[in-house]
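Visitor: give me a model of this one.
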Amino acid sequence: MKKVIIIDDEPSICSSLAFALEDTYDVVTTTDPEKGLAMIAEEHFDLCLLDLRIGNVDGLDVLKQIKQTRPSVIVIMVTAYGTISSSVEAVKEGAFSYITKPVNMDELFTAIEQAFHYRELSDQVEYLSQELEKKYRYEGLIGKSEAMQHVFRMIEKVKKVDTNVLITGESGTGKELVARAIHFAGKRKKEHFEVVNCAAIPEQLLESELFGYEKGAYTGAVTAKEGKFQLADKGTIFLDEIGDMPFNLQAKLLRVLQDKQVTRLGSNKQEKIDVRVIAATNKSFEEVIQNGEFREDLYFRLNVLQIPLPPLRERKDDLPSLMDHFIRLFNKELGKDIKGFTKEAKKVLLNHDYPGNIRELSNIIESSMVLADGGMIEAADLPPGIKQGLTMPSEDSGTLEKYVGLTLKELETKFIMATLEHNEGHRKNTAKMLGISERSLRDKVKALEE
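Guide: Okay, the predicted model is just below:
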């Protein structure tokens, strides 16, 4: 049974509405808005019937707090002060609909039924959206662009064979995700997947990390230890940033790849291994080979099949799907219920070039969700570094000429209405852009309507 909360300062209204609804819904009532907000924060409610004026408390303020705390709760405003301005504002602040007192019960039931029907349709759209996204996913990778579809096709071709693969692309493009997709979709998926970042481990430790060591092989080696190649036996080893591997280790790696045997430090015994090798780099091998920093014979051994990953700026078609993916991901991790982005925030994100690629996008959305107060990420929640995408018309652009001759009041009216339209009626964003409080904006709009 769906659960409904009624918040109204008139006990008789609470009683009559509860009596009418209790056969169909699980109903609770309160005349105290603070108590109502606390109940909504602590319990699950499907719908709230909210009075626009609760004693001295503005119901619109209560509505905003409900939407900040539980954006999924459907809110229907109930009031004796039915005006066009208040009803429009209530809907813009997140209310589903608006009915006036005295309440017509048929009208109320119709409004509630419409609200729940709308919610079901929204849930279906969300489900279909997720199903559509699955079509453009591969083991954690997301992309409907042709470049990413090519990557998916390459993964399909190499996942069942043991051919060495080299993944190329800028930092943050998801090279390890591709390596994991190849391993966990292939025949070795039940075996170990070992990762070695060749750029992050000091040269003197990288050899022992890769090939292992015997007890006493060097100072501090108090016990024998298997290397990553031995741990990955029958599975896959992912050599990330292979272009940064020290030159003197490259010969030993080449020997391991050729002989399929590994020798621990401090030992003369060779151990056979069966390992699938996937390597990745953000460097140009032509340059490092030409500069004498990388062995050409090792490059050819690793680069049997190459999968190039495009930077995010070259696959902007994938941004909306990636943004939705990270919203869902961080909603779970942060315990949030963010629905998406305002028009202005989305514009900034779509126009950004993302030099840090997918990793940068992930960080931007996570930090923005931490800062977001309501159910939507606003432009003000985005990191300062990417807000440069917001532009204002210059004074010499000729756009101000049409305002010459207007009074200050007329100019203010046009500017407020234009800013409201730009923000799709969202008053909080409009007030921020105008540099005034929401209450001041509300008073100005009210004065314009009189």
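Visitor: please count neighbours and contacts with C-alpha atoms only from this point.
Guide: Noted.
Visitor: SS state for the residue lying farthest from the centre of the chain?
Guide: For the chain, the C-alpha farthest from the mean C-alpha position belongs to residue 268; by CA atoms, centre = their mean, that distance is 50.9 Å. With DSSP: H, G, I helix; E, B strand; the rest coil as the basis, residue 268 sits in coil.
Visitor: and what of residue 333?
Guide: Put simply, residue 333 is helix when judged by three-state DSSP.
Visitor: next, the second sequence, to be compared with the first:
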Amino acid sequence: MTKANILIVEDEVSQGKLIQEILSDQGYIASYLETAEAALELLQVESFDIVISDWRLTGKDGLWLLEEVQKINPNTYFVLATAYGSIQHAVEAVKNGASDYLTKPYSRDQLIFCVERAGEKISLTKENSSLNQELQQRSQLVDMIGNSKPMQKIFHQLQKLAPTDATIHISGESGTGKELAARALHKLSPRCKKSFIVINCGAIPEGLAEAELFGAEKGAYTGAVKTKIGCFEAADGGTLFLDEVAELTLSIQTKLLRVLQDSTLTRVGSQTPLPINVRIISATHKSLKGLVSQNLFREDLLYRLNVIPISMPPLRERTSDLPALITFFNHKHASRHQVPPLKINQRLLETFEGYSWPGNIRELSHTIERLMLLSDDGNINKSDLSFLELSHETKVLTLPQSGINWKQMEHAFYKQALEYANGNKRKAADLLGLSYKTFLYRLEKFLISG
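Guide: Coordinates of the predicted model:
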């Protein structure tokens, strides 16, 4: 969070102004007051993302201010600082609703780290709120769209499996709605009040994967300045969605298997196993059985994850849902961008029905958004649809008798994919049928910047 609005409450003027200066230099909007009473008065008329208050103040103390702030805006991130840094004070602060605490005297780096951590948590809260809103939209999508037989089958499976704790693996092409199905399973389950944690296994740096998944104790590795809660612990009581699970390394697969077998985990740097209660849903667009045959995925882990498989149908196999999908995305994007909706005509429907949609629902959504933003008052001309007339069918390249320079051709394909994807590396990787990590490796190998 680059421009958080921070209120500092400190009765030592020199200390308060120093904190304000440090945070201002870091790009934050920092205000400073000396008393809790003055801070409360300001908080009643102005919103702050973060409040950093000393415990001991002239007049009312920081604990009183914390209680009052919670009445006004319980989402405010509140940090209590005290020179009396005993465990009892820290426990009392957290019990009373403090988001974090600082023990005085604290260093400049400790202050900045505390505020950066606050920013991450605030961003996560906002993201979760956005996801909840998106979930409501998607739930409406599930409710109103899905008259095709493939989707009716999916809905039936989701409704039947949601109340159970069965481990489920969702397969399907990119953009078919694997995460949407996982969210529906969580929302319809008894765990719906608990966390739904999504982790993209392909986006975790290999050296940090174990700590991200299972957590790490303070000092377990360089930079581990505090105990880290992993995704499994964060999802305790709820659901953990392992997206692109095929991208996990074999060493992490081994540790994941142990966690699934024992329902316990051990943080990096610890010898103490911790019990966990998490429902696991995994997904990938790859064939796990194919990866097992290539010794890239553990067979025993496959059986653990693939207890009940769900296969999401591609859009080309459910074209009867297109009219309702078009209507949904048309209203959604018009509302979001505050522009007139597209005027749906027969030419548009016929073009959409004749297109193979390699990017599935995601591509359909982006296509409607693109047409809407580039159209004149929602009117669509034939030329506006020309980009959909390009064939996306896979063609077999014929090897010339004279041979080819394979490295040169491979280099050219990577550059072309980046151009077609407008620099979006994930989309470029999809165009080539490569995983994101493999594509990044190839770019580095060929010294291609994108």
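Visitor: so what corresponds to the residue farthest from the centre of structure 1 in structure 2?
Guide: Residue pairing (TM-score structural alignment): residue 268 of structure 1 is matched to residue 271 of structure 2.
Visitor: rewinding a little: please tell me how far the residue farthest from the centre of structure 1 sits from residue 224 of structure 1.
Guide: Distance, residue 268 of structure 1 to residue 224 of structure 1, by CA to CA, to the nearest Å: 14 Å.
Visitor: quick one: residues contacting the closest residue to residue 53 of structure 2 other than its chain neighbours.
Guide: Excluding the flanking residues, the one nearest residue 53 of structure 2 by CA to CA, 6 or more residues apart in numbering is residue 9, at 4.5 Å. Taking CA atoms under 8 Å, 6 or more residues apart in numbering, we find residue 9 of structure 2 in contact with 16, 32, 33, 34, 35, 36, 39, 51, 52, 53, 54.
Visitor: what is the equivalent residue in structure 1 for the first one?
Guide: Looking back up the chat, that one is residue 16 of structure 2. Using TM-score structural alignment, residue 16 of structure 2 has no partner in structure 1.
Visitor: ok but residue 16 of structure 2 is inside a helix, no?
Guide: Yes: counting by three-state DSSP, residue 16 of structure 2 falls inside a helix.
Visitor: what secondary structure does residue 194 of structure 2 sit in?
Guide: Secondary structure state of residue 194 of structure 2, per three-state DSSP, is coil.
Visitor: burial of the counterpart of it in structure 1, as a residue count?
Guide: Aligned by TM-score structural alignment, residue 194 of structure 2 pairs with residue 191 of structure 1. Around residue 191 of structure 1 there are 15 other residues, counting by other CA atoms under 10 Å.
Visitor: distance of residue 191 of structure 1 from residue 262 of structure 1?
Guide: Applying CA to CA, the value for residue 191 of structure 1 to residue 262 of structure 1 is 19 Å.
Visitor: likewise residue 120 of structure 1?
Guide: Taking CA to CA, one finds residue 120 of structure 1 at 59 Å from residue 262 of structure 1.
Visitor: which of these two has more neighbours?
Guide: Per other CA under 10 Å, whichever of residue 120 of structure 1 and residue 262 has more neighbours is residue 262, with 23 against 12.
Visitor: mind listing what that one touches?
Guide: 211, 229, 230, 256, 270, 271, 272, 273.
Visitor: which residue packs closest to the third one, ignoring adjacent ones?
Guide: What sits nearest to residue 230 of structure 1 in space, not counting adjacent residues and going by CA to CA, 6+ apart, is residue 273, at 6.6 Å.
Visitor: how about the fourth one?
Guide: By the measure of CA to CA, 6+ apart, the closest residue to residue 256 of structure 1 outside its immediate chain neighbours is residue 262, 5.7 Å from it.
Visitor: helix/strand/coil for the one you found?
Guide: Classified using three-state DSSP, residue 262 of structure 1 is strand.
Visitor: give me the distance between the alignment partner in structure 1 of residue 167 of structure 2 and residue 170 of structure 1.
Guide: Counting by TM-score structural alignment, residue 167 of structure 2 lines up with residue 164 in structure 1. Distance, residue 164 of structure 1 to residue 170 of structure 1, using CA to CA: 20 Å.
Visitor: dump the residue contacts of the most centrally placed residue in structure 2.
Guide: For structure 2, the residue nearest the mean C-alpha position is residue 198 (5.9 Å; CA atoms, centre = their mean). Listed by CA under 8 Å, 6+ apart, the contact set of residue 198 of structure 2 reads 240, 241, 242, 243.
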